[in-house]
Structures are given as C-alpha cells and as structure tokens.
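Novice: My questions are about this predicted structure, shown below with the sequence.
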Amino acid sequence: MSSAPLPANPDQASGPQHVAIIMDGNGRWAKARGLPRVAGHRRGADAVRRVVRGAGELGIPILTLFAFSTENWTRPADEVADLMGLLRHYLRNELEELRKNGARLRVIGNRDGLAGDIVRDIADAERMTSGNTRIDVNICMNYGARDEIVRAARNLAKQVAKGEITVDSIDQHSFERELLTAGVPDPDLLIRTSGEQRISNFLLWQCAYSELVFVDTLWPDFGKEHLEQAIAEFRRRERRYGGVGS
C-alpha cells in the first residue's frame, strides 16, 4: 500500500463514508516483544481508541470494527476470558471518550452467546451513546457472516411458511433487512491489518463491492496516519460496480 498522504482539506464527498476494519495482529505484536497475548489485546484496545478518534477527525460517518468472531471461541479459555474482560472494560469505561468523539455505539453480533452482564453493558452503552451524531461506531462481537446469512435465510423461510410473504417477493432488499446490519450502508472500504490478505468470514454480503486494503502494520500499532494512508489508496481507485470504467 502506498504511503502517500491525503491532500490538504480532503473532499469528504469522495469517501469513504463507511470504513470497516479487521483488527488483526494483537498476538503477533505481543509475541514479538516476549509478552503474553493479553498484552497485545490490551494494546489493541488502545488502538481502537485512537482510530475512533481519528475517524471522527477525518469526517468518516461510519466505522465498523471486527472485535470477536464466532470462530474465536475455539481459542484457549484464558485468552477468551481476557478478551471478554477487555470488552467489559471498554463498555464500562470508554463512554466518556465516545461522548467526546460524538460516537454512537452499536454492537453487532449474536448476543445469545455472551454473558448476561456483558449483554446488559452493551444495552446500557448503546442507550447512553444513542444521541451522539458525529460518527457511528459498530463493534462486531460474536459475529460470523455465514451464520448471519443463514439466520437471514431462515427468517425469510419462516415468513414464507406463515404466509406473510411469497418466495417470489424475496429480493436483495428484503434479504438485507434480515441481516444484523440492517439499516447500515455497506462498507466502501475494508481494511485488514497485520499483512494477512483474507476477509475471514466478515461482512461477506456487505463487502461485495468494498475496496480492500491490506496493510502490514499490526493492529496495536495502527493509528490515524495508517487510516489516512488507506483512505488515500481508496481515493486512487475507480469503483465500477461491475460496469465499464471511464
């Protein structure tokens, strides 16, 4: 990825309006320093704070962060417990920071698999930030795109079985209304940190036409300047949506 800076006073209309990020590399960051993995996750939480602040300053209306996937439950139990502890800390201690940044928080994912106190903390944080309007911050927690798509298909099938809709009435718009991201515009830009070049079951439907930018920087080291570089790369691309370019 080029490191060319953004032009002065960039035109917000040139996008992106919605940036999604796969936050990868916490474990490798810790391993390179001889630290336990939880140290990488803690530094990753600091990066979340920097990037939310930076996205707001750059005028990005929507930021979506992949925090914990449905597959992450297979990690060692102590690491999962540490991650859940960090989520609790974030939900309970970052509300003032979110308020300062004008950030409205939304947690996207299957809450059935989360502890009851975490579900309550999520509801409280969403309610307490609901009046903020500068930037929407979506945290994908216990989220998996294939599971999301299956659930959407199952919901539509139930509606057909009840006679509420017909099979022929199902289209892309009705399907999107059943997704966990209903009402959220699709990402224009998807960033993955740490050098890995895959999307790992993240927003598979929503990222059909997203521009993908892969960066070598590990997530704990990621900041506003890296976000600016990814946006600069995005603006150099021509988005054709399957059509013919100019």
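Specialist: Structure received.
Novice: Every contact and neighbour count from this point should use C-alpha atoms.
Specialist: Noted.
Novice: could you pull out the strands for the chain?
Specialist: 18-22, 62-69, 103-108, 135-143, 189-192, 211-214 (DSSP state E).
Novice: List the residues that contact the closest residue to E148 other than its chain neighbours.
Specialist: Using CA to CA, 6 or more residues apart in numbering and skipping the chain neighbours, the partner closest in space to E148 is L179 (6.4 Å). Contact analysis of L179 by CA atoms under 8 Å, 6 or more residues apart in numbering lists 148-149, 151-152.
Novice: Repeat the analysis, applying 7 Å as the threshold.
Specialist: L179 makes contact with 148-149, 152, according to CA atoms under 7 Å, 6 or more residues apart in numbering.
Novice: Provide a PyMOL selection command restricted to the buried entries of these.
Specialist: For the buried members of these, the matching PyMOL selection, counting by 16 or more other CA atoms under 10 Å, is:
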select buried, resi 148+149+152
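Novice: Among the contacts of L179, name the ones in helices.
Specialist: Among the contacts of L179, DSSP state H puts 148-149, 152 in helices.
Novice: so can I have JSON lines of the contacts of L179 showing distance to D78?
Specialist: Output for the contacts of L179, formatted as JSON lines (distance: CA to CA, whole Å):
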{"residue": "E148", "distance to D78": "27"}
{"residue": "I149", "distance to D78": "30"}
{"residue": "A152", "distance to D78": "32"}
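Novice: quick one: which of the contacts of L179 is nearest to G116?
Specialist: Of all the contacts of L179, G116 sits closest to E148, with 21.2 Å by CA to CA.
Novice: Quick check: that closest one vs R198, distance?
Specialist: According to CA to CA, to the nearest Å, E148 and R198 sit 18 Å apart.
Novice: Repeat that for A125.
Specialist: In this view, A125 and R198 are 31 Å apart by CA to CA.
Novice: With neighbour numbers in mind, choose between those two.
Specialist: Between A125 and R198, A125 has the larger neighbour count (other CA atoms under 10 Å), namely 22 against 11.
Novice: Just give the closest residue to that one, not the sequence neighbours.
Specialist: Distances taken as CA to CA, 6+ apart place L91 nearest to A125, at 6.2 Å, with adjacent residues excluded.
Novice: then this one, side by side with the first:
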Amino acid sequence: MREKIEELLQDESIINEYGVKLHFIGNLQLLAEPVRISMEKAMKVTAHNKQRVLLVCVAYTSSDEIVHAVQESCKEMWNEVQNSNGVTVSNGTIGQLDRSLKRNGIRVNAQDSCKDCTRSDANGSTDRSREAETSSCCGMVEIAEEGKHDQGKVPAIKLTDVEKNMYMSVAPDPDILIRTSGEARLSNFLLWQTSTCPLYSPAALWPEIGLRHLIWAVLNFQRHHFYLEKKKKQF
C-alpha cells in the first residue's frame, strides 16, 4: 500500500488533472509508521483539490468510530468544564477542587499535602467533610463557596458534538448505500451514517454491476425519498 501511495504522489499531473482530494478514514494510529506517514503526506498534498473527494477506509470499523467520537466528545466537554471552573488561590497556594465534595455541591480549596485531610469529632472518630460548613484542618482547607450549580444546567454532550468527531465527518452522510453480491448486512460499516439511508443489494458482483443496476437503485431511492426525509427530521 505504501508503494502505491508514493507512486501516485510522484505523478502529480494525475492528481491535478482530476482534482482528487484524498481522505484516509479510520484509526491510522494502528498502522505501521511508514504507511501512516505516506497517507498523511498524500492527504496534505491533495488538500487543495476541490473537484472530487476520494475516501479510503483503512483500519476502520463503525463501532470503533463511534467509540472514538464519544471519547473525543467527553474529552472536549471535560476540558470545557475545567476551563470554566478555573483555579483559585487560597493562603498563597493553588487550590484544588475536591471531587467528592463537588458532587455534594461544595467547592473546597486545599493544598496537595492536605488533600486527604479529615476532621475528628468529640469522640475521636474521623469523618469526611461532606457538609457545607467550615473545616479548618490546620488552616489549610477552607470552604470557598457553597454549591450553586444547578444540575439541570450541567453541560451535556449533544448529537452534533459526537458527529463532528466521527472519522467520516469530512463527508456528508450518504444518500444511498450500494453493496453488491446480494448481501443485505453492513458488516460494521457506516452504521451511524446510514441510519436514514436505503441499502441496495444487487445480486451482481462488483465487476458485473452496470448501468441498469444504478438506474434501479435511483428509482428505489426516489420511491423512499419522502419517508427518509421525514425520518431525518425526527432526529
């Protein structure tokens, strides 16, 4: 594969003549480094082309794509929450946000050395501070503010956040998916993008597919177009 990509890049006249923009879709980190570097070079060289787009799926499965998109969306949301919280200064030191207290609506500023600090009651037993009250802890922990965060206003990950992190976000969703040889299953391919897309499965193999098959695919698409557009609006 590496040799084929490099051979294509050496003849830039072919790329410029057809105006092809290459996109390699999938988890490219799973590939050998020389192959990945060649793919990245090919995408960089053809990035300026606008006429046609060629998508090549390598190291790609739809389930991996969905997991990747959700993970990236969670990372972005976590960074957004962290940036909105910022950092506070207490007694000349950078305060840390105690996660267990935050879940109870309390923000605590503490030094690293006092992160696991506990307080003793009159009987000598220890207890984690979970009330909205001041706990001195040698003067190194203080309640900064009571929780005023409305749970209903917690930022949520939206559908658009997931979709923009898909491997296939560089291209619009397909209008129709054609799979030859009569197979009516997707085989873990474009599961997300084809939720409102008709699947056409002619019995002909790929070398034998002809104009009549494409015409029949278009006719079937036109017959179901109204229903599919209605379903899209429900998402």
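Specialist: Received it, and whenever you're ready, just let me know what you need. What you are looking at is a predicted structure, and each value in this text was computed from that prediction instead of being measured.
Novice: Got a TM-score for the pair?
Specialist: Superposed pair, TM-score by TM-score structural alignment, normalised by the length of the second structure: 0.57. Supporting alignment: 158 aligned residues with a CA RMSD of 2.8 Å.
Novice: picking up where we left off before, any idea what the residue nearest to E148 of the first structure aligns with in the second structure?
Specialist: Alignment note (TM-score structural alignment): L179 of the first structure maps to M166 of the second structure.
Novice: repeat for I135 of the first structure
Specialist: Residue mapping for I135 of the first structure onto the second structure gives R52, with TM-score structural alignment as the criterion.
Novice: Could you give the number of residues near the residue nearest to that match when sequence neighbours are not counted?
Specialist: Spatial nearest neighbour of R52 of the second structure, chain neighbours left out: V20 (4.7 Å); criterion: CA to CA, 6+ apart. A count of nearby residues for V20 of the second structure, using other CA under 10 Å, gives 18.
Novice: buried set for the longest helix that the first structure contains?
Specialist: As assigned by DSSP H, the longest helix anywhere in the first structure is helix 37-57. For helix 37-57 of the first structure, the neighbour count (16+ other CA under 10 Å) marks 37-49, 51-56 as buried.
Novice: Pull the residues that contact it.
Specialist: For helix 37-57 of the first structure, the surrounding residues in contact (CA under 7 Å, 6+ apart) are 26-27, 29-31, 79, 82, 101, 134-135, 219-224.
Novice: Which two of those residues have the greatest separation?
Specialist: Between all members of the contacts of helix 37-57 of the first structure, the farthest pair (by CA to CA) comes out as K31 and R134, at 36.4 Å.
Novice: quick one, which of those two is more surrounded?
Specialist: More crowded of K31 of the first structure and R134, by other CA under 10 Å: R134, with 19 against 14.
Novice: residue contacts, Y241 of the first structure?
Specialist: Y241 of the first structure sits next to Y209 when contact means CA under 7 Å, 6+ apart.
Novice: same question, A59 of the second structure
Specialist: In this structure, A59 of the second structure makes contact with 26-28, 30, judged by CA under 7 Å, 6+ apart.
Novice: What ranges does the first structure have for its helices?
Specialist: Taking DSSP H to define them, one finds helices in the first structure at 26-32, 37-57, 77-93, 95-100, 116-128, 145-161, 172-176, 224-236.
Novice: Just put the ones you listed in CSV and tack on distance to Y209 of the first structure.
Specialist: Below are the helices of the first structure laid out as CSV (distance: least, CA to CA, whole Å):
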stretch, distance to Y209 of the first structure
helix 26-32, 28
helix 37-57, 21
helix 77-93, 30
helix 95-100, 29
helix 116-128, 29
helix 145-161, 16
helix 172-176, 14
helix 224-236, 12
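Novice: Any chance of a ChimeraX selection covering the buried ones in the contacts of A59 of the second structure?
Specialist: Selecting only the buried entries of those in ChimeraX, with 16+ other CA under 10 Å as the criterion:
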select :26,27,28
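Novice: would you turn the contacts of A59 of the second structure into a markdown table with distance to Q234 of the second structure?
Specialist: Listed next are the contacts of A59 of the second structure as a markdown table, based on distance: CA to CA, whole Å:
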| residue | distance to Q234 of the second structure |
| --- | --- |
| G26 | 29 |
| N27 | 31 |
| L28 | 34 |
| L30 | 36 |
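Novice: from the contacts of A59 of the second structure, which is closest to W78 of the second structure?
Specialist: The closest of those to W78 of the second structure turns out to be N27 (CA to CA; 22.5 Å).
Novice: Whatever residue of the first structure lines up with I157 of the second structure: what's its closest spatial neighbour, skipping adjacent residues?
Specialist: Under the alignment (TM-score structural alignment), I157 of the second structure maps onto I170 of the first structure. Among residues not flanking I170 of the first structure along the chain, L156 sits closest, at 7.9 Å (CA to CA, 6+ apart).
Novice: N93 of the first structure -> the second structure?
Specialist: That one, N93 of the first structure, aligns with E7 by TM-score structural alignment.
Novice: What is the burial count for that match?
Specialist: For E7 of the second structure, the neighbour count with other CA under 10 Å is 11.
Novice: State the distance from it to V56 of the second structure.
Specialist: To V56 of the second structure, E7 of the second structure is 16 Å away according to CA to CA.
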